[in-house]
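In: predicted coordinates and the sequence they were generated for:
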Amino acid sequence: MSAILVGVDGSDAATAAVRFAADAAVREGVGLKLVGVYDASTSNYAPGLIIPQEVVDAIRQDAGDAVRAAAEVAKEVAPDLPISTSIAEGDAARVLLELGKDTTAIVLGTRGLGSVKGLFLGSVSTTVAAHSHGRVVVVTGPGGDGPVVVGIDDSPVSDVAIAEAFRQASVRNTKLVAVHTWAPLDVDALHGYGVAPDEIERVSQEAVEAIAERLAGHHADFPDVVVERVVVPEEPAKAILDTAGEDAQLIVVGSRGRGGFTGLLLGSTSQKLLHQSPVPVLVVRD
């Protein structure tokens, strides 16, 4: 059975991810796969250090406890949901990316999942979102019962994000708000450069028409979804965040991945959303 994968470590952030994922699994008719990842190896800062076996056992036990607690949380949200649990040893991001290849999505919180309990070694969620070839949801906040918000532009990955956003709006029985920004300057700045208000209105209307055409093909596949278009001369991440507020159920954004484990693999808009959004963010790849 298809399943949504959740990385858990006993943190509040991971618990929030479990709650979101359990609800999403019910909506999508799939199971839930909970995994606790632990790493008892030493870092490059302490080469040759031998970790006592009792410490290794304690770390493994903590991972198992976290998974069992997460399963109880998931059952509270969805008592009849099929749930599988496991623990795995290794680098958290790499393990989750490997296990995520056989799942419909990966869901993560924004903290935790470091190599040693209580030690934050970097953003696993950002790394997974950057390198996964599937859907990744980073639960940056609880969200509300409002719309699904998608950021769109004229790139190919935008079509992938639009399709996923329509699907999410349909399964969540809510409207879709499509946000497009046509200039990274605000209106006052444009006026200051001698751009007349009627010219701003003309460009904005052209953008509205272009977005309507881009959405039309997807709307035909989800006729039940009500679509609202927001076109503003604003920096993309700010426009999306302002539109979503704290009421949106989900923000959907596309990401252009290049593969590998080096370099910047998330665009600036995706990065800002993952760090600033008060609602869950779903990253899809082209």
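Out: Arrived safely. These numbers were taken from a predicted model, which means no experiment stands behind them.

In: rest of the way, CA atoms for contacts and neighbours
Out: Noted.

In: which of the three states applies to the nearest residue to Pro197 once chain neighbours are set aside?
Out: Spatial nearest neighbour of Pro197, excluding adjacent residues (CA to CA, 6 or more residues apart in numbering): His191 at 7.2 Å. His191 falls in the helix class when you classify it by DSSP: H, G, I helix; E, B strand; the rest coil.

In: what's the end-to-end length of stretch 40-51?
Out: Stretch 40-51 has an end-to-end distance of 7 Å (CA to CA, to the nearest Å).

In: mind listing what's buried along the helix or strand that contains Val18?
Out: If you go by DSSP states H and E, Val18 is part of helix 12-28. By 16 or more other CA atoms under 10 Å, the buried positions in helix 12-28 come out as 13-22, 24-26, 28.

In: which one of those residues is nearest Gly143?
Out: Distance to Gly143 across the buried residues of helix 12-28 (CA to CA) is lowest for Phe20, with 9.6 Å.

In: for the closest one, which non-adjacent residue is spatially closest?
Out: Phe20 sits nearest to Val139 (CA to CA, 6+ apart), 7.5 Å away.

In: got the contact list for the one you found?
Out: Ala13, Ala16, Ala17, Phe20, Val107, Leu108, Gly109, Thr110, Val279, Pro280, Val281 (CA atoms under 8 Å, 6 or more residues apart in numbering).

In: swap the cut-off to 6 Å and go again
Out: Ala17, Gly109, Pro280 (CA atoms under 6 Å, 6 or more residues apart in numbering).

In: verify the stated contact: the first one with Thr110.
Out: By that I understand Ala17. No: with contact defined as CA atoms under 6 Å, Ala17 does not count as touching Thr110 (8.8 Å).

In: got the contact list for the helix holding Val18?
Out: Applying CA under 6 Å, 6+ apart, the contact partners of helix 12-28 are Val8, Gly31, Ala74, Leu108, Gly109, Arg111, Val139.

In: among those residues, list the two that are farthest apart in space.
Out: So, the contacts of helix 12-28 by CA to CA: farthest apart are Gly31 and Arg111, at 23.9 Å.

In: mind listing the strands for the stretch 151-286 of the chain?
Out: Using DSSP state E, counting those that start in this stretch, the strands found in the stretch 151-286 of the chain span residues 176-181, 227-232, 250-255, 281-285.

In: what's the closest of these to Ile240?
Out: Here strand 176-181 is closest among the strands of the stretch 151-286 of the chain (CA to CA), at 6.3 Å.

In: burial count for the residue nearest to Pro197?
Out: 13 (other CA atoms under 10 Å).

In: kindly report the same for Gln61.
Out: 14.

In: also the one 10 residues further on?
Out: For Ala71, the count of nearby residues is 23 (other CA under 10 Å).

In: adding another structure so you can compare the two:
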Amino acid sequence: MVKLRIVVGADGSAGSTAAVRWAAAEALLRGAELRVLAAYQRRDPHQHGDDGAAAVVHDAVVQARTVAPDVDVKGVALPGYAAPLLLHAAEEAALLVVGDRRRGTLPGQPLGSVGSQVATHAKASVVVVRGHPADGPVVVGVDDGPTAATIIGRAFEEAALRRAALLAVTAQPNGDGRAALGEEALGAGLDPHLDPWRSRYPSVPAEHEYAPGRPDRVLVQRCERAQLVVVGPRRHGYEGVMLGAIGTGLLRRADCPVLIAR
């Protein structure tokens, strides 16, 4: 039986340490193995390793084993650029985890280049670890896009895994979003977005909030009390992916880890 694998990038920063610890807890939760990867630039063609990167990996593995001593944790330092190495490693992973390099910088600055590339191009689902640990709900944005059902289903799965509640949020700049459901559905107390998943995950308490305002700003506000927010990528062109305004806004300002579900 092939075991699930989680890959986490390490570079010795505070954001990286938070990502490693979160990934270790996630591996324990999922019964997965954890692989820690660090990149270094080889300046000498005859060089076979890098002491600095090896130390980063060692420290990261120690951190992971402290959080989850029963998880199979292995680490490796490889020559090359971090983003391509992580993207390659993610091809055989169920989840790729990276830290937020904005820690200590000014609010609103872009996500670090590695995190941005990974979040945009990885074939696996990606988590960018931000904010502080919380015991709140799993939050997901709900719209009428073609991937909405898949993203809502993933959010229910994550909530069930964590034994958490789910908060689905529909935000519209000019209204509260209820009009899209139709009078008949509203009158009958039906929710075509959540009801199919409620029946599959009866243990998950699920609430659907309709809020006026820009979706990215509303979701950032809801993340203040969340333990995870789930967002889907926007398809663009030939096998291209864009995060869109909502995903980009969450990666810059969310106060909890952000899962980009593939």
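Out: The structure has been received and is ready for your questions. Everything numeric in this text was worked out from a predicted model, so none of it was measured.

In: can you calculate the TM-score here?
Out: Overlay of the two chains. TM-score (TM-score structural alignment, normalised by the length of structure 2): 0.86; 249 aligned residues with a CA RMSD of 2.7 Å.

In: ok, back up a step: the residue nearest to Phe20 of structure 1 maps to what in structure 2?
Out: Alignment note: Val139 of structure 1 maps to Val129 in structure 2; criterion TM-score structural alignment.

In: check Gly10 of structure 1 too.
Out: So, by TM-score structural alignment, Gly10 of structure 1 is matched to Gly12.

In: next one: Lys33 of structure 1
Out: For Lys33 of structure 1, the residue aligned by TM-score structural alignment is Arg35.

In: now do Leu265 of structure 1
Out: So, by TM-score structural alignment, Leu265 of structure 1 is matched to Met242.

In: which residues touch that match?
Out: The neighbours of Met242 of structure 2, taking CA under 6 Å, 6+ apart as the test, are Pro233, Arg234.

In: now do it against Glu158 of structure 2, distance only.
Out: Taking CA to CA, one finds Met242 of structure 2 at 23 Å from Glu158 of structure 2.

In: next one: Val229 of structure 2
Out: Counting by CA to CA - Val229 of structure 2 and Glu158 of structure 2 are separated by 10 Å.

In: please apply the same query to Gly213 of structure 2.
Out: Taken as CA to CA, the span from Gly213 of structure 2 to Glu158 of structure 2 is 26 Å.

In: for those two, indicate the residue with more neighbours.
Out: Glu158 (21 against 16).

In: now that one: how far from Leu29 of structure 2?
Out: Taking CA to CA as the measure, Glu158 of structure 2 falls 11 Å from Leu29 of structure 2.

In: check Gln63 of structure 2 too.
Out: In terms of CA to CA, Gln63 of structure 2 sits 16 Å off from Leu29 of structure 2.

In: and the helices in structure 1?
Out: 12-28, 53-77, 92-100, 124-131, 156-171, 187-192, 197-221, 236-244, 268-276 (DSSP state H).

In: looking at those helices, which is nearest to Gly257 of structure 1?
Out: Nearest of the helices of structure 1 (CA to CA): helix 124-131, 6.7 Å.

In: have a look at how far, on average, that closest one is from structure 2.
Out: On superposition with structure 2, the average gap between helix 124-131 of structure 1 and its aligned counterparts reaches 0.8 Å (mean CA distance after the TM-score superposition for structure 1).

In: need the residues that contact that helix.
Out: The set of residues external to helix 124-131 of structure 1 that reach it, using CA under 6 Å, 6+ apart, is Ala93, Leu108, Thr110, Val136, Leu265, Leu266.

In: now with 7 Å?
Out: 92-93, 97, 108-110, 113, 136, 138, 257, 259, 265-266, 283 (CA atoms under 7 Å, 6 or more residues apart in numbering).

In: distance to Glu201 of structure 1 added to the residues you listed, as TSV?
Out: Listed next are these as TSV, based on distance: CA to CA, whole Å:
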residue	distance to Glu201 of structure 1
Ala92	49
Ala93	46
Leu97	45
Leu108	41
Gly109	41
Thr110	39
Leu113	48
Val136	36
Val138	36
Gly257	34
Gly259	40
Leu265	35
Leu266	32
Val283	31
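
In: from Val129 of structure 2, how far off is the spatially closest residue to Arg42 of structure 2 that is not a sequence neighbour?
Out: Excluding the flanking residues, the one nearest Arg42 of structure 2 by CA to CA, 6+ apart is Pro79, at 5.8 Å. Separation of Pro79 of structure 2 from Val129 of structure 2 (CA to CA) stands at 24 Å.

In: do Leu251 of structure 2 as well
Out: According to CA to CA, Leu251 of structure 2 stands 9 Å off from Val129 of structure 2.

In: where do the contact lists of those two overlap?
Out: Joint contacts of Leu251 of structure 2 and Val129 (CA under 7 Å, 6+ apart) are Val258.

In: which residues does the match of Gly10 of structure 1 contact?
Out: Gly12 of structure 2 neighbours (CA under 7 Å, 6+ apart): Val56.

In: gap between the two ends of stretch 192-204 of structure 2?
Out: 17 Å.

In: what's that stretch in contact with?
Out: Residues contacting stretch 192-204 of structure 2 (CA under 7 Å, 6+ apart): Gly153, Phe156, Ala159, Ala160, Ala164, Ala165, Leu166.

In: what's the burial count for the equivalent of Val77 of structure 1 over in structure 2?
Out: Mapped onto structure 2 by TM-score structural alignment, Val77 of structure 1 lines up with Val67. By other CA under 10 Å, 17 other residues sit near Val67 of structure 2.

In: one more: His208 of structure 2?
Out: Using other CA under 10 Å: His208 of structure 2 sits among 16 other residues.

In: how far away is it from Thr66 of structure 2?
Out: 37 Å.

In: swap in Ala122 of structure 2?
Out: From Ala122 of structure 2 to Thr66 of structure 2 the distance is 28 Å (CA to CA).

In: between those two, which is the more surrounded one?
Out: Of the pair Ala122 of structure 2 and Thr66, Ala122 is the one with more neighbours under other CA under 10 Å, namely 22 against 13.

In: quick one: contacts for that one?
Out: Under the criterion of CA under 7 Å, 6+ apart, the contact list for Ala122 of structure 2 reads Leu87, Ala90.

In: one more pass at 10 Å, please.
Out: 83-84, 86-91, 95-96, 241, 260, 262 (CA atoms under 10 Å, 6 or more residues apart in numbering).

In: and it, how far from Val73 of structure 2?
Out: Counting by CA to CA - Ala122 of structure 2 and Val73 of structure 2 are separated by 22 Å.

In: map Val138 of structure 2 onto structure 1.
Out: Checking TM-score structural alignment: Val138 of structure 2 goes with Val148.

In: neighbours of that match, how many?
Out: Using other CA under 10 Å: Val148 of structure 1 sits among 26 other residues.
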